[in-house]
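Asker: Sharing a model prediction with you, sequence too.
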Amino acid sequence: MTPANHLSRKWLWSFVLLVLAVLFHLYFIVSAWRQPVMLYGDAYYYDHSATVLNALHLYSYWSWGPAAQVTPGYPLFLALIYRFASLFSQSHQVGMHMAQTVQHLLSVVTVILVYRLMRFRLPRWASFIGGLLWLLYPPVIYANNQLLTENLYIPCLLAFTFAFLTAIRDQTRWQFALAGFWLAVTTLVRPSVMPLVAAPLLLLFDRAVRAYWRHWLGEVAAYVGVFVIAMLPWWIRNAVVMHQLILTDLDSANPLLYGSDPNFEKDTSLSSGLSLEQQKQLAIHRIEIGFHTHPILYLKWYTLDKIGLLFGTPWYNSTLAKHAGLLTRATFAYAHAHILWVVIGAVGLLMSAWLPYLRWIAALTLFLIAVQLPFIPINRYAYPIMPFFFLGVGVVLYGLQQLWLRRGGAVPSSQGT
């Protein structure tokens, strides 16, 4: 096989997946433009923040004054799209529809990123199936039609993961710098990933790295240095405008407080009349008292119960419309096969602990789950972790293929074609 033929074959699967993803999302883009964009909950505040940013050049959230309740990544993303849309129409609906369109196109990118992440270790066919399952996962469409951070957070998180794995593979300083940049961008969209700035320290578990740790100092410095540089504008803004050091945001107090109520049995208005700082203090107090007086109950709540609530149901329509058509019913049924992908994907991620490169994704998935456990457990927060579960599904399929080859007397391959 000539190098040109090998190259064309290498990228053929990616191209086919890209075409399918573009056509699939174009259908839903057209469908979304046919109905008005409705804003609920957090989406209303993100829209407000973006609108104020464009009108007054002021970063706010649920007020008309300066704020730091949330990191600025997603409101700035919306503001830029609204500004671009205003060149063609002054209708705010047009701006919001344009945002939906961009979110769908970003989802096309996530499909390719899922495929490329799986290709670090898995054959093309297994990677293709994993990418295709993520493409067809109905909550993706449900999410893209809403103006919420998940639609920007997922492509940024996958881009960081890809950049970090590439840095580990190539061991070049600029690759580590690129990974640090993507971590900063992801942090500015959703701050829970900020502790991953310490991720290179995990390389010390590798005996070869420990032996040549001085060689890695430059790479780690590039990773951390670019992260800090990219975060500096946000930190400086907070110091100047908010008169305090705010590394990420101030909005974690409320979900932390509601996450301290086992099974939501006691009080549905815990935060009434309390400032963000008071909510945080009350949350910590409730957690300390809970673990002291009912340790088993709280341990179960902060582990098994919350994991069950996070992953037990898909972030999707909870009920099917009475007169839903065949396609809608099929989509609804596939969305509620969610628990199947969670179980198989979890098995695959456990198997990934023994696979080069993919073990990093397994560790990342565990970290992303762990950082959600202190907070209120709603399935929307588990949705961004699902791409990694589809990667786990691909690992299981590949493992089954290798087992079948062994049973048939064939020689299993380390990586298929």
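Answerer: Looks like it arrived, so ask away.
Asker: From here on, just use CA atoms for contacts and neighbour counts.
Answerer: OK.
Asker: For residue 268, grab the count of nearby residues.
Answerer: Other residues within reach of residue 268 by the criterion other C-alpha atoms under 10 Å amount to 10.
Asker: What of the one 3 residues further on?
Answerer: Neighbour count for residue 271, taken as other C-alpha under 10 Å: 19.
Asker: hang on, isn't it packed against residue 256?
Answerer: No: with contact defined as C-alpha atoms under 8 Å, residue 271 does not count as touching residue 256 (10.7 Å).
Asker: okay, now residue 138: neighbour count?
Answerer: Residue 138 has 21 neighbouring residues, counting by other C-alpha under 10 Å.
Asker: which residues does it contact?
Answerer: The neighbourhood of residue 138, defined by C-alpha atoms under 8 Å, 6 or more residues apart in numbering, consists of 316, 331-332, 334-335.
Asker: Pull out the buried residues from the residues you listed.
Answerer: For the contacts of residue 138, a neighbour count by 16 or more other C-alpha atoms under 10 Å gives the buried set as 316, 331-332, 335.
Asker: Now tabulate these in TSV and tack on secondary structure and distance to residue 353.
Answerer: Rendered in TSV, the data for these read as follows (DSSP: H, G, I helix; E, B strand; the rest coil; distance: C-alpha to C-alpha, whole Å):
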residue	secondary structure	distance to residue 353
316	coil	30
331	helix	32
332	helix	33
335	helix	28
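Asker: Which members of those are the farthest-apart pair?
Answerer: Using C-alpha to C-alpha, the buried ones among the contacts of residue 138 reach their maximum pairwise distance at 316 and 331, which is 10.4 Å.
Asker: okay, pairing it with this:
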Amino acid sequence: MGIQIEESVAKISRRELIWVLALFTSALGIRLLALWMYPDFPLSTNATYAYLSGAQLLLEGKGFSDPSFSVLTPPFYAVIIAACSLISENAQLAVKVFQVIIDSATVVLIYLIVREVFSLAIAQFSSVVWAVYPFAIYTTLYIGPEAHFTFFLCSFVLLFIQAVKFNSYLCYCASGIVLGLATLTRGTTQFLPIPLGFLLIFLAKNQNEIRKAGLIFLLSFVVTLLPWTLRNYIVLQEFIPVATSGGMVFLYGSSSDFYTIESRERTLPEYLDNLSKTGFLTPKPGGGPKEKANFLFEAGLQNYRNKLLRSPGDMPFFLTAKFFRMWYSTESGNSHGLILGVNLIFYLFAIWGIYVIYARPSMFIWLPLLLIAYFIIVHWLALPLFRYMVPIMPYVIAIAGLGIEDIGKRLKWLPLITYKNR
């Protein structure tokens, strides 16, 4: 049994093309208006230390050969900033305008993805929501990689679906490259090919074909990352595939005292100082970025060990609180109520939508579900911030749309469903 997309949904008609263009134009107008209203958001530490300074090194001609080029974050967003700086003297504004365009294009990608996975009606619902979704709009207004990362992630999902649907080696290759670019924008997805391999095996009808397809996908992904990895080894003499921020965010997520910037500045130095007093190995003076990242990761692990030794019964409550926190929290500690208030309706209907999927699964729904599960696990283990979950919110919204549609049918609020069981 499965969800079969109607033939009328499988082809883009002239009327639908007009809808897509109107959708892009509307999203673009809304985001440009927001940028006009809020042109100057404060710069984060990452924006100053990694992105803008990296872009400046590239513009000065020092490029990636300079050891001071930050490996705390992946490099591609700094490359984008440098490219925008060549177009306009006001580099930050140029980057934000580019982000506005990119995120407007993401609205169209969401429409095309959901149209393939669910139905035309749910695709229209999801894309319209994303066009006006305040937290998508917000990602275009500050110097940060989230808008680009979401665009690359959506591009990957669409290409991967087409690859599986048509058994296209070209699409497998393109999806691997695009996922590599996403990973070079934000390192969250560097381990995603592992569960994707299992998904391919699960979906495969021909094991020989899927081995070739999986190899093409994996090689394309690795080759995209390889220049940056080689650069790090040559320049820094360290094996850093993508970035070193993982240790830092793992430590931040090991205690509720480290969740917000304010509480972290107050409590983290004391915690690290206490660790050094107990004989915990600290980085050597002049140690490389990987050594520092490993130290922070070990410090986070030690924090978990301490929790288990002091009060093992509290650990389930701590992990449960972390799970819920990732759906609304910020590093500033502000706007929690606003984020939860806007998203709660989607979360509730998405729970029902998952039930509908369980009752009537389809082939392509497994990829969005895998992405959601992957992001939950990664950020549950690390720092639970809603900002990190924004790139998977299009799929949460789509599943919520499925839940709304199903409830509407049951209560006779909506016309007949736009998909049918095989």
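Answerer: On my side now, so go ahead. These figures come from a predicted structure and were not determined experimentally.
Asker: sorry, back to before: looking at the contacts of residue 138 of structure 1, which is nearest residue 23 of structure 1?
Answerer: Distances from residue 23 of structure 1 to the contacts of residue 138 of structure 1, taken as C-alpha to C-alpha, are shortest for residue 331 (17.0 Å).
Asker: in which helix or strand would I find residue 74 of structure 2?
Answerer: Mapping residue 74 of structure 2 onto the secondary structure by DSSP states H and E places it in no helix or strand at all.
Asker: which residue lines up with it in structure 1?
Answerer: The alignment partner of residue 74 of structure 2 in structure 1, by TM-score structural alignment, is residue 71.
Asker: dump the residue contacts of its match.
Answerer: Each residue near residue 71 of structure 1 by C-alpha under 8 Å, 6+ apart is listed here: 187-191, 248-249.
Asker: The same query, at a cut-off of 10 Å, please.
Answerer: Shown here is residue 71 of structure 1, whose contacts under the criterion C-alpha atoms under 10 Å, 6 or more residues apart in numbering are 61, 187-191, 234, 246-251.
Asker: neighbours around the counterpart of residue 182 of structure 1 in structure 2, how many?
Answerer: Counting by TM-score structural alignment, residue 182 of structure 1 corresponds to residue 178 in structure 2. Neighbour count of residue 178 of structure 2, defined by other C-alpha under 10 Å: 24.
Asker: Tell me which residues touch residue 178 of structure 2, please.
Answerer: Under the criterion of C-alpha under 10 Å, 6+ apart, the contact list for residue 178 of structure 2 reads 151-157, 159-160, 172, 184, 220-221, 224.
Asker: Can you tell me the element it falls in?
Answerer: Under the criterion DSSP H and E, the helix or strand holding residue 178 of structure 2 is helix 169-185.
Asker: Which positions within that helix qualify as buried?
Answerer: The neighbour-count criterion (16+ other C-alpha under 10 Å) identifies 169, 171-185 as the buried residues of helix 169-185 of structure 2.
Asker: one step back: between the contacts of residue 178 of structure 2, which is closest to residue 13 of structure 2?
Answerer: Using C-alpha to C-alpha, these come closest to residue 13 of structure 2 at residue 159, 20.5 Å.
Asker: how about that closest one, what does it touch?
Answerer: By C-alpha under 10 Å, 6+ apart, the contact set of residue 159 of structure 2 is 113, 153, 165, 168, 170-176, 178-179.
Asker: In a markdown table: the residues you listed, plus distance to residue 38 of structure 2.
Answerer: Compiled in a markdown table, the contacts of residue 159 of structure 2 are given as follows (distance: C-alpha to C-alpha, whole Å):
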| residue | distance to residue 38 of structure 2 |
| --- | --- |
| 113 | 30 |
| 153 | 26 |
| 165 | 42 |
| 168 | 43 |
| 170 | 41 |
| 171 | 39 |
| 172 | 40 |
| 173 | 39 |
| 174 | 36 |
| 175 | 35 |
| 176 | 36 |
| 178 | 31 |
| 179 | 31 |
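Asker: Using the aligned residues only, give the average distance of stretch 12-28 of structure 1 to structure 2.
Answerer: Per the superposition on structure 2, stretch 12-28 of structure 1 and its aligned residues are separated by 2.3 Å on average (mean C-alpha distance after the TM-score superposition for structure 1).
Asker: Which parts of structure 1 are strands?
Answerer: Shown for structure 1, no strands are assigned by DSSP state E.
Asker: Which helix runs longest in it?
Answerer: Across structure 1, the helix with the greatest residue count (assigned by DSSP state H) is helix 3-33.
Asker: do the same with structure 2
Answerer: Scanning structure 2 for the helix with the most residues, using DSSP H, yields helix 207-236.
Asker: on average, how far is it from the matching bit in structure 1?
Answerer: On superposition with structure 1, the mean distance recorded for helix 207-236 of structure 2 (mean C-alpha distance after the TM-score superposition for structure 1) is 1.1 Å.
Asker: rewinding a little: can you turn the buried part of the contacts of residue 71 of structure 1 into a PyMOL selection?
Answerer: Typed into PyMOL, the line below selects the buried ones among the contacts of residue 71 of structure 1, using 16+ other C-alpha under 10 Å:
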select buried, resi 61+187+188+189+190+191+234+246+247+248+249+250
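Asker: Out of the contacts of residue 71 of structure 1, the closest to residue 388 of structure 1 would be?
Answerer: Checking those against residue 388 of structure 1 with C-alpha to C-alpha, the nearest one is residue 190 at 17.4 Å.
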